[in-house]
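1. model the structure of this input:
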Amino acid sequence: MSKILVLGAALGGLQTALLLAGDGHRVTVLERDAHRAPADAESAWSRWRRPGIPQMQQTHLPLARWLQLAEAHLPELVGRMTAAGAVRMNVVAPEPGLRGSLRAGDERFDTLAARRSLLEAAATEAAEAAGIDIRRGVACRGLHRSSRGLHSSRDAGASGRARSGRQCPVHVTGVETNEGTLTADLVVDCTGRRSQLPSWLRDIGVREVGEERGRRGFVYYSRYFRSADGALPTSTFPLVVEHGSLGLLRIPADHGSYSVCLVSRGDDLQLRHLLRREAAWSAAVRQFPGAELWLDGHPLTDGVRIMAGLSDRKRNLYDTEHPLVTGLVAVGDSWAFTVPTVGRGLTMSLQHGLVLRDALRRTGTGEPEDLVAEFGRATDDSLAPVYRRTTFYTHHRLAEMDAHAAGLPYRDPDWSRSRALVRLAQRDPDALRAERAAAHLLPGAREELRAPALADAVARLVPEVEQDLPPGPSRAELLAAIGG
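-> Okay, the predicted model is just below:
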């Protein structure tokens, strides 16, 4: 088995480490933040210092697909999260469009709801119990490369040039840290959306890594509460509501806690100025029917927490024919980051970790170029389509927000069909299940969406969607309500 260094002890890195350690690899996780997780959920929420993770004090509702994969491949992780207080919930159960009780088979929509600090503390316990060495306070400062390029008994000679005549890729043999050089058969970058990988690669002679990056993104304005009796404020509510210039996320969590989050365009300077104030934020939340009840809980944090500068980004690290670098892979957000509105980050990270585990099973680390090529192909096949669907959402939702601010409906044929499906899901329980299955990346969802009866019903709603502005207040009414 191989010696593997995983960079980053957040959820993505710990998931990946657990998968690889489960196959017998010797896994060490390096984490630059020095502080260990406190022993209980409340201390982890209020006292755990994680400067490397600005979104640490947040609620987390992974996709239902994440729970399916975690229960299948990391059951000990799910058990520890549940024991710590993560709540098993069904994502269609509270939706108004359900119009009745859950059916047999609806358990596919189950997931775990919790604050991120609880989930990460439980994942740390699971990793340590599995014998994974987590070295805190060790910061990666760069990559260590082989002086001879690719080292492969099959593909390269002493010159460092492949027998095909082309130059071998740079081969990474470890990392440079504040504690010196650490070597490994494989380095796995799980340091997330703030990964310094492009600059590390430049420093060892790898040409510029291409990036696909959205020019615009969203800003998230959140407050966190706990109910007096441990129950959610209402039993029926849509988890996500979008109209006009704003979106609203209601995210249940553990021990009676929950968050309420407003979402605007990153370049909406009017709202960015106003929604920093608690009074304006609360007034904006009240523009969503039924949401005012969610403001009655006891606040867990002071003020409005703002998360900005978030747009979709994917790094093109893997030329599957001629890799740029070997001995190194990027997993999860280090490879591709998607906006939090769609909630796909943790699920994509687990899927990506499984891709890496399976690639290692097929090729091992003895032929580094084969491993990276295999990993790149599988990444393109399984995860790149999910990334593209997310960028579709981001592009069109921002354009819809632009149009609403100008008092105009937004018309695009593909977006209109998407919006018609969402509207139908508010009225029809079968459409709700199909729409949620697709949103949660569940197997078979694409076939459900293509069912003739559903496709016809969506097509009949398209003219209605195209004629209407998104429901809710006009831009002028919204600004007047929040003091603009």
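
2. for the rest of this, base every contact and every neighbour count on C-alpha atoms.
-> OK.

3. and the residue positioned nearest the centre of the chain, what is it in contact with?
-> The structure's the chain has its C-alpha centroid closest to residue 345; by C-alpha atoms, centre = their mean the separation is 1.3 Å. Each residue near residue 345 by C-alpha atoms under 8 Å, 6 or more residues apart in numbering is listed here: 332, 333, 337, 338.

4. swap the cut-off to 10 Å and go again
-> Counting by C-alpha atoms under 10 Å, 6 or more residues apart in numbering, residue 345 makes contact with 12, 62, 63, 66, 192, 332, 333, 336, 337, 338, 339, 351.

5. the residues you listed in strands, which ones?
-> Counting by DSSP state E, the members of the contacts of residue 345 that fall within strands are 336, 337.

6. show the buried residues in the contacts of residue 345.
-> Among the contacts of residue 345, the ones that count as buried by 16 or more other C-alpha atoms under 10 Å are 12, 62, 63, 66, 192, 332, 333, 336, 337, 338, 339, 351.

7. okay, now residue 39: neighbour count?
-> Neighbour count of residue 39, defined by other C-alpha atoms under 10 Å: 12.

8. and if you look at the one 3 residues further on?
-> Residue 42 sits with 14 neighbouring residues when counted by other C-alpha under 10 Å.

9. same deal with residue 106?
-> 14.

10. residue 79 looks like it's in a helix, true?
-> Yes: the assignment for residue 79, made by DSSP: H, G, I helix; E, B strand; the rest coil, places it in a helix.

11. show me the contacts for it.
-> By C-alpha under 10 Å, 6+ apart, the contact set of residue 79 is 70, 71, 86, 122, 126.

12. my guess is the first one contacts residue 350, does it?
-> Think residue 70. Yes: counting by C-alpha atoms under 10 Å, residue 350 is a contact partner of residue 70 at 7.9 Å.

13. the two: who's more crowded?
-> Taking other C-alpha under 10 Å, residue 70 and residue 350 do not tie; residue 350 has more neighbours (27 against 19).

14. one more, for comparison:
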Amino acid sequence: MFHRVIVIGGSVAGLLAARALRDHAEHVTVLERDRYPGGPDARRGVPQGRHVHIFVTGGQRALETLLPGSAEALAAAGAVRLELPRDLLSCARNGWERRYPDDRHHLLSCTRPLLEQVVRRQVLAACPALEVREDCAATGLIGDGTAVTGVRTAAGDLTADLVVDASGRGSRSPQWLAELGLAVPREERIDAGLAYATRLFRLPAGTAPDHGVYVQHTPASPRGGALLPVEGGHHLVTLIGVGGDRPTTDAADFLPFARSLRDPYLARLLADAEPLTPVHGSRSTVNIRRRYEETPAPGFLAAGDALCAYNPVYGHGVSIAALGAAALRQALDAGAPSGARLQGALAGTADRAWLLASGADLPYDPQAPAPGRRERLGSWYAQRFLDRAAHDPALGAAYRDVFCLTAPLERLAAPRLALRTLLLPRRAGGEAPPLEVGTPG
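-> Presented below is the predicted three-dimensional model:
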């Protein structure tokens, strides 16, 4: 049992970490540099808050273990359920993927401010004694040279026997640990050079689809985009570009960029749509993994994007925050004796999403080392698998298990699936978006 725990950052990762720790600490204090809005409004401290967000099956299940009733609360607030692959029209590298019913996985689609508001209310209802200090930024860590013993703020030093950094991808803890003479984590970075531009729309009555759309960017076609239904009957559209093909935040450029995608379907949906917001941009898309589990600092844990931040285009950040908090609570419930064990539990949940995101972005990173023979073989197999998964129900189901964070990456190399990947012929996906739902056969 900890006496006092301080969590730096009061976004989703920080609040869920506080929830996991509340039953194992006498006092838990969350330090949030922003002031929470009264409603589901964007905050300065959430740089990806205006862009498309999805919540995959694995994250939903983890959230439900931490906060029972969360799925019902999100649905009541307006989050839209999209069954995969029935409700998402996805244009992969080799064409449009097949669409058919499969009730094993679904996404929840809503704006990030709505998701944050629901999670915050659920956490505060479950932990009425939780202390949240708004408008309170951490300015450093305090320690004795052998361990972290608290947090420095503008209002004064706060002591604790455990500090959890959930401050996001811009975390300054590596610098703060170095200032204390403690080990600095090894850092991995993979930067595909992606940028986003996002706008909220109202589609004309009778034209709004009941599905989402995702046109993937590829090395040959470095522009992509996503359109997802969100609360209020609106649609959030994020345009994606790499390098010289990055979208701008000029409203006059938004529709022309959408028309430049390799399939015009998404742009056609927007032809008569009413924009409800300005265009918001972001270039904070680098994948960053800080290996705190290799050199854990006593009295300190990193969680969420402060531990591992992904290119947001893959939609795993919030789900991994929930899975990490669930793993943290499971380790605490099992009596994990050390911070090293707790940090290892948090790091372990990041592995699948990191491999997916870094593997997909590696070909776009000009600073990445040339892949070896093993990496080239793995990339060839993965692409062949994905090409067949667009129309093969068995491979598609396995990929969705991995993407939705309910199965390890090794699932894709199971003998039966490997034989299908290697021996069956490669086929192109559909040439046109599948507007009608088909069958898996």
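
15. once they're superposed, tell me the TM-score.
-> Once superposed, the chains reach a TM-score of 0.83 (TM-score structural alignment, normalised by the length of structure 2), with 409 aligned residues with a C-alpha RMSD of 3.0 Å.

16. give me the subset of the buried ones among the contacts of residue 345 of structure 1 lying in helices.
-> Counting by DSSP state H, the part of those found in helices is 12, 66, 351.

17. closest to residue 229 of structure 1 among the residues you listed?
-> residue 66 (28.9 Å; C-alpha to C-alpha).

18. just give the nearest non-adjacent residue to that closest one, would you?
-> Distance criterion C-alpha to C-alpha, 6 or more residues apart in numbering; nearest residue to residue 66 of structure 1, sequence neighbours excluded, is residue 347 at 4.7 Å.

19. so where do the strands sit in the stretch 51-200 of structure 1?
-> For the stretch 51-200 of structure 1, the strands defined by DSSP state E, counting those that start in this stretch cover 59-60, 87-90, 110-115, 133-136, 140-145, 170-177, 180-183, 186-189.

20. as CSV, the ones you listed with mean neighbour count and distance to residue 41 of structure 1 would be great.
-> CSV is the format used below for the strands of the stretch 51-200 of structure 1 (neighbours: other C-alpha atoms under 10 Å; distance: least, C-alpha to C-alpha, whole Å):
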stretch, mean neighbour count, distance to residue 41 of structure 1
strand 59-60, 24, 12
strand 87-90, 18, 13
strand 110-115, 24, 9
strand 133-136, 18, 20
strand 140-145, 21, 29
strand 170-177, 22, 31
strand 180-183, 15, 33
strand 186-189, 24, 28
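
21. residue 432 of structure 1 is nearest to which of these?
-> Closest among these, once you apply C-alpha to C-alpha, is strand 87-90, at 13.0 Å.

22. who are the neighbours in contact with residue 427 of structure 1?
-> Contacts of residue 427 of structure 1 by C-alpha under 10 Å, 6+ apart are 96, 97, 98, 99.

23. surely the second one and residue 421 touch.
-> No: the pair residue 97 of structure 1 / residue 421 is not scored as a contact, 12.0 Å apart, by C-alpha under 10 Å.

24. shared neighbours, the two?
-> Here residue 97 of structure 1 and residue 421 share the contacting residues 428, 431, 432, scored by C-alpha under 10 Å, 6+ apart.

25. the second one: what's it in contact with?
-> This points to residue 431 of structure 1. Taking C-alpha under 10 Å, 6+ apart as the criterion, residue 431 of structure 1 is in contact with 97-98, 421-425, 437, 448-449, 453-455, 457-458.

26. cool, residue 383 of structure 1 as well?
-> Applying C-alpha under 10 Å, 6+ apart, the residues contacting residue 383 of structure 1 are 332, 336, 348, 349, 351, 352, 355.

27. list the buried residues for stretch 329-343 of structure 2?
-> Buried residues in stretch 329-343 of structure 2, counted by 16+ other C-alpha under 10 Å: 329, 331, 332, 339, 340, 341, 342, 343.

28. where do the helices sit along the stretch 201-350 of structure 2?
-> 251-259, 265-270, 317-333, 339-361 (DSSP state H, counting those that start in this stretch).

29. quick one, which of those helices is packed in tightest?
-> The highest average neighbour count among the helices of the stretch 201-350 of structure 2, using mean count of other C-alpha atoms under 10 Å, belongs to helix 317-333 at a mean of 25.

30. and that one, how far from structure 1 on average?
-> Helix 317-333 of structure 2, aligned to structure 1 and superposed, deviates on average by 2.1 Å (mean C-alpha distance after the TM-score superposition for structure 1).
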